[in-house]
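Q: okay, here's the prediction I keep looking at, along with the sequence it came from:
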Amino acid sequence: FPPPPCSLGARAFSSRRSVLGIGIGIGGGIGIGAATAAAVVVSPAASSSSLKMSSSSSAVGFVGLGIMGEGMAARLLSEGVAGTPEKPLVVWNRTGSKCDALKSKFADKSIEIKSTAREVVEACGVTYTMLSTPEVAEIVFGAPDGDGVLGGVSEGKSIVDCATLAEDDMMRMSREVSSEGGRFLEAPVSGSKVPAAAGALIFLCAGSRELFDEIEGSALNAMGKASHFLSDDVGAGTRAKLVVNSLMGTMVAAVAEGLNLAESVGLDGDTMIEVIGQGAIASPVYALKGPKMLRGDHAPNFPLKHAHKDMKLASDMAAKAGVEYGVMDKAEELFRAAREDKELNVADQDFSAVFEKIKKEKK
């Protein structure tokens, strides 16, 4: 990407790359620093696809405009990373109306809607992908008809995958992109719908350090409040993300059980949330999700089915590593039971809806 405008005021950004600094990703601000421009040199013998890449490399691609992707793409537009005639945002989503809605919302920005994910990658130097599940990612990434993300990868193309998938999925995609001459950055995010819209995500990156350095000061800064480069080896970002999300899911399950117990013995739930927030166990998760549980407000910021997906991936990772995981396994079982409860029908609601399962099972 070319450097962003110089008139950024006092919103300075300091990159933090230690995995010890990982947070939950609720709230917070962002800043934008200077980006590093990526030079593309095309030899006389370059292929036509390479020539096409050279002429369109300033365009920014985004595949997947769901709960998370919509907010992330909007940040690229509002912060000036993309959306100009010289540097349009090129998008595709399985549900085309999401693309239309983004274009309507940012009518003054240059946004191109493509018919396939392949066309997005072909038109851009760097393409960001944010797909909801490993199953969806497999379909969109490697579509058998060649219209997937991989179908557009050629020499010099760059893919930044921001989804939470299995480690093996990320490693396979990295190999496939590299085999076509492209660069791959694993960049799952810590944070949900609200942080995505606010540019307060936390990126957990591994893979191409060169690509990370090029986009950290522009795109990652626009979409997040912190970016951590964990390893040259793809998989480290996913492992870190699964640790974070399994811990967060366990915390939500714990506060749900605690509040259910409090109300069951005649205590006021709001008072207990206040008490919890004043002590050593205070947490943004408890402060945010506790009141929503008490009021039955489970509008999806992070759907329960996706929370369970991440917790199951973490459980599988723990089993593979041969480590004790009893507490988090119990939480994963609770989320699975809530997800599969057809009577409750909370799979698509926020993961705070695990509270409804706990209340239902109260003896």
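A: Arrived safely. Numbering: from 1, shown residues only.
Q: okay, CA-based contacts and neighbour counts for the rest of this
A: Will do.
Q: tell me which residue is most central in this structure.
A: Val189 (4.0 Å; C-alpha atoms, centre = their mean).
Q: need the contact list for it.
A: Shown in contact with Val189 (C-alpha atoms under 8 Å, 6 or more residues apart in numbering): Cys162, Ala163, Thr164, Leu201, Ile202, Phe203, Leu204, Lys241.
Q: specify the local secondary structure of the last one.
A: Read that as Lys241. Under DSSP: H, G, I helix; E, B strand; the rest coil, the three-state class of Lys241 is helix.
Q: now swap in the fifth one and tell me
A: At Ile202, secondary structure determined by three-state DSSP is strand.
Q: my understanding was that it contacts Gly224; is that so?
A: Yes - using C-alpha atoms under 8 Å, Ile202 is in contact with Gly224, at 5.5 Å.
Q: who wins for neighbours among the contacts of Val189?
A: In terms of neighbour count, Leu201 stands highest of these at 33 neighbours, by other C-alpha atoms under 10 Å.
Q: and the contacts of Val189 as CSV, adding distance to Gly146?
A: Shown next, in CSV, are the contacts of Val189 (distance: C-alpha to C-alpha, whole Å):
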residue, distance to Gly146
Cys162, 22
Ala163, 21
Thr164, 23
Leu201, 32
Ile202, 32
Phe203, 29
Leu204, 29
Lys241, 30
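Q: looking at the residues you listed, which is nearest Phe106?
A: Checking the contacts of Val189 against Phe106 with C-alpha to C-alpha, the nearest one is Leu201 at 21.4 Å.
Q: ok, structure two:
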Amino acid sequence: MLTKESKIGFIGTGVMGSSMASNLIQAGYPVVVFTRTKEKAQTLIKQGATWKDSVAELAQESDVIITIVGYPDDVEEVYLGRNGIIANAKPGSYLIDMTTSKPSLAVEIYLQAKEKGMFALDAPVSGGDIGARSGKLAIMVGGEQEAFDNVLPIFEVMGQNIILQGKAGAGQHTKLSNQIAIATNMIGVCEAIVYAKKAGLDPSRVLDSITTGAAGSFSLSKLAPRMIQGDFAPGFYVKHFIKDMTIAIESAAELGLSTPGLSLSLKLYKELEEKGEADSGTQALIKLFDQTN
């Protein structure tokens, strides 16, 4: 039975992870952290988190372990490596990977965790830096109902729209559906802003009209203003979106699906990355369309 005294290990304190861990600290949970660069965890340590020197040490001392790292290779190393979570966590531990990763890897983690008497959930998120800070992330979960129910109070600290989508891997499949929907939407948002400028309109005023209509979306209401202001700081990195779209295309191919819109978006984002924008926010895509940026 998990309580507010249950120790939460948090691995990965990047743009989103740091805010998610901060919300858990503020909610009163004891939090221990590890990340490859300790400096990135300093703010959390000042808030009361305890630093651990390795994944293994963190896993041994935690009741719940949450990860949000970069790429599937990182997830595999953190969970399945000799010095990883499954080799070192206690039986009965809850393992929650909130990275956007491969559905097949989520299933493998679930199976290996189950063999050790642990409960694994794949729970990728959507909402970017804004949702992470405000605790309003959408959390898409794959795994067993009982495990989901037991960690739901923890999820509720970090998000609002929290849905168990099915068995292991279902959370990742849902997140890939999310990324597919965003991919072509971002192209449309960029083209709309550039069109408004070319037509001699004030693009901010145009947004006032179209964000509440049928064109409304997170990208239009939250990222389009950043595009107009020339703010390309990352709420979600270009390089990570490329990773997500690549996984989505591979998964779609395994399902026998064609995704031409997704393929176009991936092509454009790779072009953007080649121009040195890998660490920019996804809204930087407008630079390919608007030569004034």
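A: Perfect, I can see it now. Just so it is clear, the model here is predicted, and its values are computed rather than measured.
Q: any idea what the TM-score is?
A: Once superposed, the chains reach a TM-score of 0.93 (TM-score structural alignment, normalised by the length of structure 2), with 293 aligned residues with a C-alpha RMSD of 2.0 Å.
Q: picking that back up, can you find the partner of the residue nearest to the centre of structure 1 in structure 2?
A: Counting by TM-score structural alignment, Val189 of structure 1 corresponds to Val125 in structure 2.
Q: and Pro291 of structure 1, by the same measure?
A: Mapped onto structure 2 by TM-score structural alignment, Pro291 of structure 1 lines up with Pro225.
Q: so which elements touch the helix or strand encompassing its match?
A: Pro225 of structure 2 belongs to helix 224-229 when assigned by DSSP states H and E. For helix 224-229 of structure 2, the packing partners by 3 or more C-alpha pairs under 8 Å, 6 or more residues apart in numbering; DSSP states H and E come out as helix 170-198, helix 203-210.
Q: which of the residues in that helix are buried?
A: Ala224, Pro225, Arg226, Met227, Ile228 (16 or more other C-alpha atoms under 10 Å).
Q: just stretch 157-166 of structure 2 next, same as before
A: Going by neighbour count (16+ other C-alpha under 10 Å), the buried part of stretch 157-166 of structure 2 is Val157, Met158, Gly159, Ile162, Leu164, Gln165, Gly166.
Q: tell me which of the residues you listed fall in helices.
A: Residues of the buried residues of stretch 157-166 of structure 2 located in helices (DSSP state H): Val157, Met158.
Q: what's the helix holding Pro225 of structure 2 in contact with?
A: Taking C-alpha under 8 Å, 6+ apart as the rule, helix 224-229 of structure 2 contacts Val189, Cys190, Ile193, Pro203, Ser204, Phe232, Gln283, Ala284, Ile286.
Q: closest to Gln42 of structure 2 out of those?
A: Distances from Gln42 of structure 2 to these, taken by C-alpha to C-alpha, are shortest for Phe232, at 24.5 Å.
Q: go ahead and confirm the closest one touches Ala278.
A: No - Phe232 of structure 2 is beyond contact range of Ala278, at 11.1 Å (criterion: C-alpha under 8 Å).
Q: what residues do the two have in common as contacts?
A: With C-alpha under 8 Å, 6+ apart, Phe232 of structure 2 and Ala278 have no common neighbours.
Q: with neighbour count as extra columns, can I get the contacts of helix 224-229 of structure 2 in a markdown table?
A: Formatted as a markdown table, the contacts of helix 224-229 of structure 2 follow (neighbours: other C-alpha atoms under 10 Å):
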| residue | neighbour count |
| --- | --- |
| Val189 | 23 |
| Cys190 | 24 |
| Ile193 | 25 |
| Pro203 | 20 |
| Ser204 | 15 |
| Phe232 | 21 |
| Gln283 | 28 |
| Ala284 | 27 |
| Ile286 | 24 |
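Q: nearest to Ser217 of structure 2 among those residues?
A: Comparing the contacts of helix 224-229 of structure 2 against Ser217 of structure 2 with C-alpha to C-alpha places Val189 closest, at 9.3 Å.
Q: check contacts around that closest one.
A: Counting by C-alpha under 8 Å, 6+ apart, Val189 of structure 2 has contacts Ser219, Leu220, Ala224.
Q: nearest residue to the first one in space, ignoring adjacent ones along the chain?
A: In this case it means Ser219 of structure 2. Of all residues not flanking Ser219 of structure 2 in the chain, Met186 sits nearest, at 6.6 Å (C-alpha to C-alpha, 6 or more residues apart in numbering).
Q: any idea whether Leu211 of structure 1 is helix, strand or coil?
A: Look at Leu211 of structure 1: counting by three-state DSSP, its state is helix.
Q: ok now do Met272 of structure 1, which residues does it touch?
A: Here Met272 of structure 1 is in contact with Leu259, Ala262 (C-alpha under 8 Å, 6+ apart).
Q: can you give me the strands in structure 2?
A: Ranges of strands in structure 2, per DSSP state E, are 8-11, 31-34, 50-51, 64-67, 94-97, 119-122, 125-126, 137-142, 159-166.
Q: with distance to Ser104 of structure 2 added, can I get the ones you listed in a markdown table?
A: Putting the strands of structure 2 into a markdown table (distance: least, C-alpha to C-alpha, whole Å) gives the following:
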| stretch | distance to Ser104 of structure 2 |
| --- | --- |
| strand 8-11 | 21 |
| strand 31-34 | 25 |
| strand 50-51 | 31 |
| strand 64-67 | 17 |
| strand 94-97 | 13 |
| strand 119-122 | 11 |
| strand 125-126 | 18 |
| strand 137-142 | 12 |
| strand 159-166 | 14 |
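Q: so which of those strands gets nearest Leu262 of structure 2?
A: Minimum separation from Leu262 of structure 2 across the strands of structure 2 (C-alpha to C-alpha) falls at strand 125-126, 17.6 Å.
Q: mean shift between the closest one and structure 1?
A: Strand 125-126 of structure 2, aligned to structure 1 and superposed, deviates on average by 1.3 Å (mean C-alpha distance after the TM-score superposition for structure 1).
Q: would you mind measuring from the aligned partner of Gln160 of structure 2 in structure 1 to Leu131 of structure 1?
A: Residue-level alignment of Gln160 of structure 2 against structure 1, with TM-score structural alignment as criterion, gives Lys225. Using C-alpha to C-alpha, to the nearest Å, Lys225 of structure 1 is found at 21 Å from Leu131 of structure 1.
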